[in-house]
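>>> next comes the sequence, and after it the predicted model I'd like to discuss.
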Amino acid sequence: MDKGIIVSPIEILASDGFSFRTGISLESFNQYLLYWNHIVIPTNNIVHVGVPHEDLLVEQKIISRPKFSLRSIGGKEGSKPLIDCQMLLAKYYMDMEPGKWVLAQSGTHSYFTEDLAQSRNHIQMELANILPVPPSGTNLEDILQFKLERKDELDALWYYLDKVCLDVQKEPDRALAQRLALHDFGKVVEDSMRVTSERWRCLQLSDVKVQVSLDWKTVVGAFTAPYALDSIPNVFACAFGVAASSLKVNWEKGLVPTAPDEQRKLSYLTSVKKNLILAA
């Protein structure tokens, strides 16, 4: 199945949504281009946040820019009008094709408006140093060509990320961390870094937080504390002189995007590290 992502054209700087800045960094945009087939970025009548090669990518149906009519942005409402646009689109696409689409925000905090979100039990998986990203100056054609040539490796990365999400859903306990140490996920992370470095000598790494739906009734009492796996096998990352990929799992109740019951992944929060990693 193709993968679709609904992106907000702002970066949330505080959990209350009042501190934010407009724009999508070139590193984040490269990440979206490399790892997703379809990118939806809402725009509006007040401010249009453009992205590189926008007309060409719209023509190729890689991105779409649905337009909303807003009364105001900022002030007493903060980023709420902009996030509302994203959440309305996320509900539309998730209802239409559950499992294909996911909502994503960039920065250090997620922000979901109460009137368009739901309070739901969920697991939050924090994956560090997990996605290699081409640097900001990378040519568009290079990214799209690499994406085509290395489709199998990139698809494998997302296949096993989905599998990890499913494993966590079924058995979110401390024992799972030990099994993940030998999981194929570690190998595909390593493979993705290897093939990406073959194309680009400089890379940046991305941290990802994934909200995973949870049927709390089936797992009450199964665990009592968060756990961490600080060494997903990733020799290649270590060869760059950076910390190995790691996984932390927390479970909580809070606001998440409204989504069908069968939607496993609810949202992503991504943060691309600014420091460049030089391949050997």
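Thanks, I have it. Numbers count the residues shown, from 1 in each chain.

>>> contacts, neighbours, all on C-alpha from now
OK.

>>> buried stuff in stretch 196-211?
The neighbour-count check on stretch 196-211 (16 or more other Cα atoms under 10 Å) flags 196-197, 200, 202-211 as buried.

>>> which outside residues touch it?
122-135, 146, 256, 265-280 (Cα atoms under 8 Å, 6 or more residues apart in numbering).

>>> how about the helices of the stretch 151-280 of the chain, start to end?
151-170, 174-180, 184-199, 235-239 (DSSP state H, counting those that start in this stretch).

>>> deepest of the ones you listed, which one?
Of the helices of the stretch 151-280 of the chain, the one with the most neighbours on average (mean count of other Cα atoms under 10 Å) is helix 184-199, at a mean of 20.

>>> biggest strand in this protein, by residue count?
strand 117-133 (DSSP state E).

>>> residues of that one that come out buried?
Neighbour-count burial for strand 117-133 [16+ other Cα under 10 Å]: 117, 120-133.

>>> helix or strand right after it?
helix 140-149 (DSSP states H and E).

>>> if we can go back for a sec, centre of the chain versus the longest strand of the chain, how much separation?
8 Å (Cα atoms, centre = their mean, to the nearest Å).

>>> returning to that earlier point: so which of the buried residues of stretch 196-211 comes closest to residue 89?
residue 211 (17.9 Å; Cα to Cα).

>>> not counting sequence-adjacent ones, nearest residue to the closest one?
residue 124 (4.7 Å; Cα to Cα, 6 or more residues apart in numbering).

>>> is it true that the one you found touches residue 247?
No: Residue 124 is not in contact with residue 247 according to Cα atoms under 8 Å; the separation is 10.2 Å.

>>> take a look at this one as well, against the first:
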Amino acid sequence: MAPPIEVTDSGIISGKIDLKQQIRMLLFFWDKIILPNNNILHINYSNVDDINLLQQEKILEIEEVWLTGLYSANKDMFLNVQEEIFHSYNHDGAECLWSLQQLHEDLSFQASKNIKTTLQRTIEFELYKAIPIPKKSIPLEEILNFKEKYNDELMTLRLCLSAMYDEIIRSPDQIYTKSIKLSQLVKAIDDLHKSMDSHKVMKNKFLASKKIILRTDFSDLIGAIPAGYGIYEGMNHLGIPSPLSMLLASLGAFIKIGIKENKIIEDIPRELKDYAYISRIEQNFA
């Protein structure tokens, strides 16, 4: 996970990131968490009850990285720390497949010299206020109990989000596959909502957002989608199943579809290809 601080061009802002909420969101979707720390900007977590509990349960581990040389306390420093830890854990034969969290708006791999990016026209699907997340008032024990009982629903949603890009890009009929994958996604979201609503504690949730970026060629849709195209008009024409529209409406959410230039990784390194990712739930994940 990313450290609970915000790094801007003007410096470091502490206290702006809601650590209790971050922990619950991470715990809800992931089984293991590594919290990086370093000797240049060291954060003391000893008095954070949530951190202590997850350490006792062997779910969370604080990984200390010793930096030598001259470093400025900026975004690149934290990226270096995160990526050093990530690559030390995410290797052939590793017990788990790890994801890399980032809290700034755009995914960044500046610390990795071997990753080349290019600007490319993409289609963006944004599900606003559609993904249920436990509120920070919910005890961690309740989240763990819920995960054990409803593991299938959580895994189905994770797999839908993770597989959407790969399955569409590999399909000989990408428009049809996109429609099928969106139908599967809406069912997975709906099932998770129902499971949480049936739980006496977990029904206390808030709705987060999800962005899916597809770099595939949707040339037959380009003329039909103006930049910033949004809400419900023309969804069916764009191949989006009507149940998704109805579900999002019932949640007070909406879908936005647009064409945008995004910084795309030209050739994703092999070690980054196979792990599941959620590109945005409130903030960014790689």
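Cool, got the structure. Everything quoted here is computed from the prediction, not taken from an experiment.

>>> what angle sits between the longest strand of structure 1 and helix 151-170?
140 degrees (axes from the mean of the first three to the mean of the last three Cα atoms, to 10 degrees).

>>> check contacts around the residue nearest to residue 211 of structure 1.
209-212, 249-252.

>>> ok, it to residue 252 of structure 1 distance?
Separation of residue 124 of structure 1 from residue 252 of structure 1 (Cα to Cα, to the nearest Å): 8 Å.

>>> show me where structure 2 has strands.
Using DSSP E, strands in structure 2 cover 5-8, 11-14, 33-38, 60-65, 101-102, 117-134, 205-214, 254-265, 280-281, 283-285.

>>> in a markdown table: those strands, plus distance to residue 271 of structure 2.
What follows is those, written out as a markdown table (distance: least, Cα to Cα, whole Å):
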| stretch | distance to residue 271 of structure 2 |
| --- | --- |
| strand 5-8 | 27 |
| strand 11-14 | 31 |
| strand 33-38 | 18 |
| strand 60-65 | 21 |
| strand 101-102 | 16 |
| strand 117-134 | 17 |
| strand 205-214 | 20 |
| strand 254-265 | 14 |
| strand 280-281 | 20 |
| strand 283-285 | 16 |
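
>>> residue 188 of structure 2 is nearest to which of those?
Short answer: strand 117-134, nearest of the strands of structure 2 by Cα to Cα, at 10.0 Å.

>>> buried residues, stretch 139-155 of structure 1. List them.
Result for stretch 139-155 of structure 1 [16+ other Cα under 10 Å]: buried residues 143, 147, 153-155.

>>> turn those residues into JSON lines, columns for distance to residue 104 of structure 1.
Compiled in JSON lines, these are given as follows (distance: Cα to Cα, whole Å):
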{"residue": "143", "distance to residue 104 of structure 1": "20"}
{"residue": "147", "distance to residue 104 of structure 1": "20"}
{"residue": "153", "distance to residue 104 of structure 1": "22"}
{"residue": "154", "distance to residue 104 of structure 1": "18"}
{"residue": "155", "distance to residue 104 of structure 1": "19"}
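
>>> between those, which sits nearest residue 236 of structure 1?
residue 153 (15.1 Å).

>>> I figured that closest one hits residue 192, correct?
Yes: counting by Cα under 8 Å, residue 153 of structure 1 does reach residue 192; the two are 6.2 Å apart.

>>> now residue 215 of structure 2, nearest residue through space, not along the chain?
Counting by Cα to Cα, 6+ apart, the residue nearest residue 215 of structure 2 is residue 122, at 4.4 Å.

>>> confirm for me that the one you found is in contact with residue 263.
No: counting by Cα under 8 Å, residue 122 of structure 2 does not reach residue 263; the two are 9.5 Å apart.

>>> do you know how far the equivalent of residue 146 of structure 1 over in structure 2 is from residue 162 of structure 2?
Mapped onto structure 2 by TM-score structural alignment, residue 146 of structure 1 lines up with residue 146. Computed as Cα to Cα, the residue 146 of structure 2 to residue 162 of structure 2 distance reads 22 Å.

>>> number of residues surrounding the closest residue to residue 178 of structure 1 other than its chain neighbours?
In space, and not counting its chain neighbours, residue 178 of structure 1 is closest to residue 229: 7.7 Å by Cα to Cα, 6+ apart. When neighbours are counted by other Cα atoms under 10 Å, residue 229 of structure 1 registers 17.

>>> tell me how far residue 229 of structure 1 lies from residue 187 of structure 1.
From residue 229 of structure 1 to residue 187 of structure 1 the distance is 15 Å (Cα to Cα).

>>> then residue 230 of structure 1?
From residue 230 of structure 1 to residue 187 of structure 1 the distance is 15 Å (Cα to Cα).

>>> and residue 176 of structure 1, by the same measure?
17 Å.

>>> show the contacting residues for the residue nearest the centre of structure 2.
Nearest to the mean C-alpha position of structure 2, by Cα atoms, centre = their mean, lies residue 278 at 3.2 Å. Residue 278 of structure 2 makes contact with 158, 161-162, 210, 284-286 under the criterion Cα under 8 Å, 6+ apart.

>>> circling back to that earlier point, show the contacting residues for the residue nearest to residue 178 of structure 1.
By Cα under 8 Å, 6+ apart, the neighbours of residue 229 of structure 1 are 177-178, 180-181, 246-248.
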